[in-house]
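S.K.: quick check, what structure comes out for this input:
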Amino acid sequence: MFRRTFWFTAGAAAGVWATTKVNRKLKKLTPESLAAQAANKAIEAGHKLKDFALDVRDNMVEREAELGEALGLNAHPDAALPAGRRFAVIENTTHDSDNKKTQYLGTPRHSYNRNEDH
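M.R.: Below is the predicted model:
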């Protein structure tokens, strides 16, 4: 008699456990539950994306500061400026000979007027 009671109790407990487990799975698969899960995942993904964007922004500011320091862009504006560059200027001298416009080395200088007949 004790055996029968033991197996009856074990079977009933297994049945209750299985029924509870199946009911929980079914509740997770209802449309409302699926929508809530999707919303929670979307919110979680949004938080992760926001954290990523903040990390990128922080690292970008840090890298810009490093580059500015390396290039000397963070120097005080009242500091002495380096001397300006000097450029060699070549004059374009023309001279007239025999009423022809010629360039410096004697090559003829042509007019580039589009309205002129050629």
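S.K.: contacts and neighbour counts: CA atoms only from here.
M.R.: Fine.
S.K.: do you know how far the residue lying closest to A75 once chain neighbours are set aside is from E62?
M.R.: Once flanking residues are discounted, A75 sits nearest to E69: 8.0 Å by Cα to Cα, 6 or more residues apart in numbering. When Cα to Cα, to the nearest Å is applied, the distance between E69 and E62 equals 11 Å.
S.K.: re earlier: wait, a helix at the residue nearest to A75?
M.R.: Yes: the assignment for E69 is a helix, going by DSSP: H, G, I helix; E, B strand; the rest coil.
S.K.: this one next, for a side-by-side:
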Amino acid sequence: MIRRLAYLVAGAALGGYVVHKLNRTARAWSPAGIAGRVEDQVADYRAVLREFNEDIHDAMRQREAELQGRYDGGGERPALPVHTPGRVTRPRGAIDAPDMKDGR
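M.R.: Now for the predicted structure:
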């Protein structure tokens, strides 16, 4: 008799747990549950995009300040390009330049 009572209690507890899990799953897959999850994801994406936007604006402001300092006389002038061997530095297509196709 005690054995049957133990099985009855265990079955009732297991049944209650299964019903609880099924209700929870049904609520999660209901339209309201899906909308809540989507809303949470959108809020997370908005926060990440907001942080990314702030990082981009900070980097842009920093770069603008660097360029302003460099070109407004506050910093050193950018170095002129150095002649590298094998690189043609004479201008091409200049006015009055000899055109090789004419034989001049």
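S.K.: what about the strands in structure 1?
M.R.: With DSSP state E, the ranges of strands along structure 1 come out as 95-97, 100-102.
S.K.: so which of these is nearest N23 of structure 1?
M.R.: Between N23 of structure 1 and these, the tightest spacing by Cα to Cα is seen for strand 100-102, at 100.3 Å.
S.K.: read off where that closest one ends up in structure 2.
M.R.: Aligned by TM-score structural alignment, strand 100-102 of structure 1 falls on no residue of structure 2.
S.K.: same for that strand, what does it pack against?
M.R.: Helices and strands in packing contact with strand 100-102 of structure 1 are listed as strand 95-97; criterion 3 or more Cα pairs under 8 Å, 6 or more residues apart in numbering; DSSP states H and E.
S.K.: do you know how far E51 of structure 2 is from Q62 of structure 2?
M.R.: 16 Å.
S.K.: ditto for T25 of structure 2
M.R.: Note on T25 of structure 2: its distance to Q62 of structure 2, by Cα to Cα, is 50 Å.
S.K.: please apply the same query to A10 of structure 2.
M.R.: Relative to Q62 of structure 2, A10 of structure 2 is positioned 67 Å away (Cα to Cα).
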